[in-house]
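K.L.:
Sequence and predicted structure are below.
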Amino acid sequence: MLLLSDKSMVFDHADPYAVSGYVDQHVGHHCIQLPSKGSVSASLSHRKFASMDLCRISYGGSARVTSEALETIYHLQILLKGHCLWRSRHNEHYLAPGELLLINPDDPVDLTYSEDCEKFILKLPVSLLQATCDEQRWKVPDKGIHFTRNLYALPELESLTRLLGLVCLEAEADDNALQTQEHYSRIVASKLLTQLGSNVCREQPLPQAAPFEHLIEYIEANLKQDISAEHLAACAQISLRSLYALFERHSGSTPKQYVRERKLARIHSCLSDPNCHVRSVTEIALDYGFLHLGRFSESYKNSFGELPSDTLRRRG
């Protein structure tokens, strides 16, 4: 997984205090402690991407990074190499490569890097997540958005990992317009809020023992969201087994298959309609949660007999 390349390099084998000063300005306020003996050299790649910051950093030596709290930002950190000791209010954990740490704005920061430690950091402002909740009409507690689980293994978050890879590629592209950056930023925020545990209430309960028609209306109104079978069952207040039986009886498919087919149908309708504003096939695919563009194109062709780019081109 490539998260920022040398194309975004700002410091290479540099004074770690100079790197720390840059991080302090662009990524988050902190204090750094380095070994009193020996010389170390740090490296850093950085890109500003709409309201987010993307950072790849290594200090080249054992370094302890602390902060009372991030206050107005969230940090998503992925360990790429080495190890990193994370001390929280209640325990300690050694992060291994392939682990993700989510730090809330009110969480104290206490991280000790190994000499070979390298990590990717995504900085997101509180305002971005709040705006995403407002847009989706999700309920946020008065005290603000708080992620209730801090640690994840990347295999648990395959679609999020692919999305971050796409964001880094877009950030390093020569034609990354601000409007495109903001589009990706909203998708990242929505993906975090749907995939990671938080105190945000996304549930919109349907009437008791909701019939199939109500479920279909809900799906049609939320096609741009991740709609799992578990979420549909909770909304309908029925068991997962009853949900599968309901879809088999009425549609001859599983909930997942039905949602996927409806997403593809909506995309096909937009690509075919000259009055529907579509900037590119990639953006509309991402809008509806298709992060693997090759598989998306294949599924689309199997359903409609042509590639999505052909549909868009044909409408003139």
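P.N.:
Nice, I can see it.
K.L.:
Please make it C-alpha for all contacts and neighbour counts, starting now.
P.N.:
Noted.
K.L.:
neighbours of residue 66, just the number please.
P.N.:
17 (other Cα atoms under 10 Å).
K.L.:
what helix or strand is it on?
P.N.:
strand 63-67 (DSSP states H and E).
K.L.:
Spatially central residue in this protein, please.
P.N.:
residue 188 (3.7 Å; Cα atoms, centre = their mean).
K.L.:
list the helices and strands whatever helix or strand comes next after the strand holding residue 66 packs on?
P.N.:
Using DSSP H and E, the helix or strand that follows strand 63-67 towards the C-terminus is strand 73-81. For strand 73-81, the packing partners by 3 or more Cα pairs under 8 Å, 6 or more residues apart in numbering; DSSP states H and E come out as strand 99-103, strand 118-125.
K.L.:
Take this one as well and set it beside the first:
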Amino acid sequence: MQMHLLSERSRVFVQADPHAVSGYVNQHVGSHCIRLPRAGQPQASLQHRALASLDLCSISYGGSVRVTSPALESIYHLQVLLRGHCLWRGRGQEHYFTPGELLLINPDDPVDLTYSDDCEKFIIKIPTRLLETACQEQRWQYPGQGVRFLRQRYQLQELEGFVPLLSLLCQEAEALESMPKVQEHYAHILVGKLLGLMQTNVQRGALGASAATFERIADYIERNLKHDIGCEELAQQARMSLRSLYALFERNARTTPKNYIRQQKLQRVHACLSDPYSPVRNVTELALDFGFLHLGRFAQSYRQQYGELPSDTLKRRH
């Protein structure tokens, strides 16, 4: 499967002893044990980067290696199969993962995976506290036993916008100048995307009326970012007065409706500029497409939010 993930700049091991690679993984990505095949001498390779509180890695063991762990405890694993196949065993089930499939491992799930000789995986380690924070920010009820992904297997093509997001995470992780606030922003986007796209035990229906209304308005804004969205229109959508609308945004987003819309537009522009698959011809055309008529102010706002000019983001993706 072709994706722009970690590059050679993130290479830590090349055709190395699998036990050495496993030791590194235990330290940075998650505790586990490996069992090597009786015959042959597998050569393992690993790329690794930290991104805020996430860890990103691409790994191949070069042989039919079995990876086990009683549980990951305080972390989730998001694993995408890039090449080969991988046999997963869990809670009385078995499944052969093929390229383009994604596995989400909950903190209390036992891990039992067998790699094929040509298997290569991309793995993201996600601390449990990130999902708790995301639930608090969205005013969702955080489950007493923690967030659980009820469905653990997905095809990447099922998850809208997920492949470009993974590419963006890797680009930011490999950026020459680390910007902690931007990295944390990306980590929160990833977790929000997971909770929004995948089946979990998080109860969104337990939201209060005001928060539920804000969620509907946020969805409306997301669907109409290329249009000129006014506060009167939002108030009409929410069936409330302008004064109530401003109070709603202050409670839920700590900002005004106008500022929230501008931030969401900037976020979408940044995603388009960063995505190598997005058909962006130039910054001006994209900015106008999202309603930024004053290009100087747009560039200034973009730089304040992302620490660089939009033209720099576009150049870096090539």
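P.N.:
Okay, I see it. Since we're looking at a predicted model, the values are computed, not measured.
K.L.:
that older thread, secondary structure class of the residue nearest to the centre of structure 1, three-state.
P.N.:
helix (DSSP: H, G, I helix; E, B strand; the rest coil).
K.L.:
Against residue 163 of structure 1, how distant is it?
P.N.:
Computed with Cα to Cα, to the nearest Å, the distance linking residue 188 of structure 1 and residue 163 of structure 1 is 7 Å.
K.L.:
against structure 2, where does the strand holding residue 66 of structure 1 fall?
P.N.:
Under TM-score structural alignment, strand 63-67 of structure 1 corresponds to residues 65-69 of structure 2.
K.L.:
Please state the offset of the helix or strand containing residue 235 of structure 2 from the chain centre?
P.N.:
Here residue 235 of structure 2, judged by DSSP H and E, is contained in helix 231-238. For helix 231-238 of structure 2, the separation from the chain centroid amounts to 31 Å (computed by Cα atoms, centre = their mean, to the nearest Å).
K.L.:
same question, stretch 118-131 of structure 1
P.N.:
9 Å.
K.L.:
average offset between the strand holding residue 66 of structure 1 and structure 2?
P.N.:
Superposed on structure 2, strand 63-67 of structure 1 shows a mean distance of 0.3 Å to its aligned residues (mean Cα distance after the TM-score superposition for structure 1).
K.L.:
by contact count, what packs against that strand?
P.N.:
Looks like strand 63-67 of structure 1 contacts strand 31-33, strand 109-113 (3+ Cα pairs under 8 Å, 6+ apart).
K.L.:
Which part of structure 2 matches the next helix or strand after the first one?
P.N.:
Going back to what we said before, that points to strand 31-33 of structure 1. Once the chain leaves strand 31-33 of structure 1, the next helix or strand it forms, by DSSP H and E, is strand 42-49. Aligned using TM-score structural alignment, strand 42-49 of structure 1 spans residues 44-51 in structure 2.
K.L.:
can you count the residues close to the residue lying closest to residue 66 of structure 1 once chain neighbours are set aside?
P.N.:
Distance criterion Cα to Cα, 6 or more residues apart in numbering; nearest residue to residue 66 of structure 1, sequence neighbours excluded, is residue 110 at 4.5 Å. For residue 110 of structure 1, the count of nearby residues is 19 (other Cα under 10 Å).
K.L.:
Next: residue 80 of structure 1.
P.N.:
For residue 80 of structure 1, the neighbour count with other Cα under 10 Å is 23.
K.L.:
any idea which element residue 55 of structure 1 lies in?
P.N.:
With elements taken from DSSP H and E, the one containing residue 55 of structure 1 is strand 52-58.
K.L.:
I'd like to know which elements that strand is packed against.
P.N.:
Contacts defined by 3+ Cα pairs under 8 Å, 6+ apart place strand 52-58 of structure 1 against strand 42-49, strand 118-125.
K.L.:
The stretch 151-300 of structure 1: strands as residue ranges?
P.N.:
151-153 (DSSP state E, counting those that start in this stretch).
K.L.:
in it, which spans are helices?
P.N.:
158-171, 178-195, 212-221, 229-236, 240-251, 255-272, 281-287, 293-304 (DSSP state H, counting those that start in this stretch).
K.L.:
Pretty sure residue 125 of structure 1 sits against residue 73.
P.N.:
Yes. Using Cα atoms under 8 Å, residue 125 of structure 1 is in contact with residue 73, at 4.3 Å.
K.L.:
Ok, which of the helices and strands packed on strand 52-58 of structure 1 comes nearest residue 297 of structure 1?
P.N.:
strand 42-49 (27.0 Å; Cα to Cα).
K.L.:
what's the mean deviation for that closest one versus structure 2?
P.N.:
Strand 42-49 of structure 1 sits 0.4 Å off on average (mean Cα distance after the TM-score superposition for structure 1).
K.L.:
That strand packs against which elements?
P.N.:
Looks like strand 42-49 of structure 1 contacts strand 9-14, helix 16-26, strand 52-58, helix 158-171, helix 178-195 (3+ Cα pairs under 8 Å, 6+ apart).
K.L.:
which parts of the fourth one are buried?
P.N.:
Of the residues in helix 158-171 of structure 1, those with enough neighbours to count as buried (16 or more other Cα atoms under 10 Å) are 159, 160, 161, 163, 164, 165, 166, 167, 168, 170, 171.
K.L.:
any idea how far the last one is from residue 213 of structure 1?
P.N.:
For residue 171 of structure 1, the distance to residue 213 of structure 1 under the criterion Cα to Cα works out to 42 Å.
K.L.:
The third one now?
P.N.:
Distance, residue 161 of structure 1 to residue 213 of structure 1, by Cα to Cα: 34 Å.
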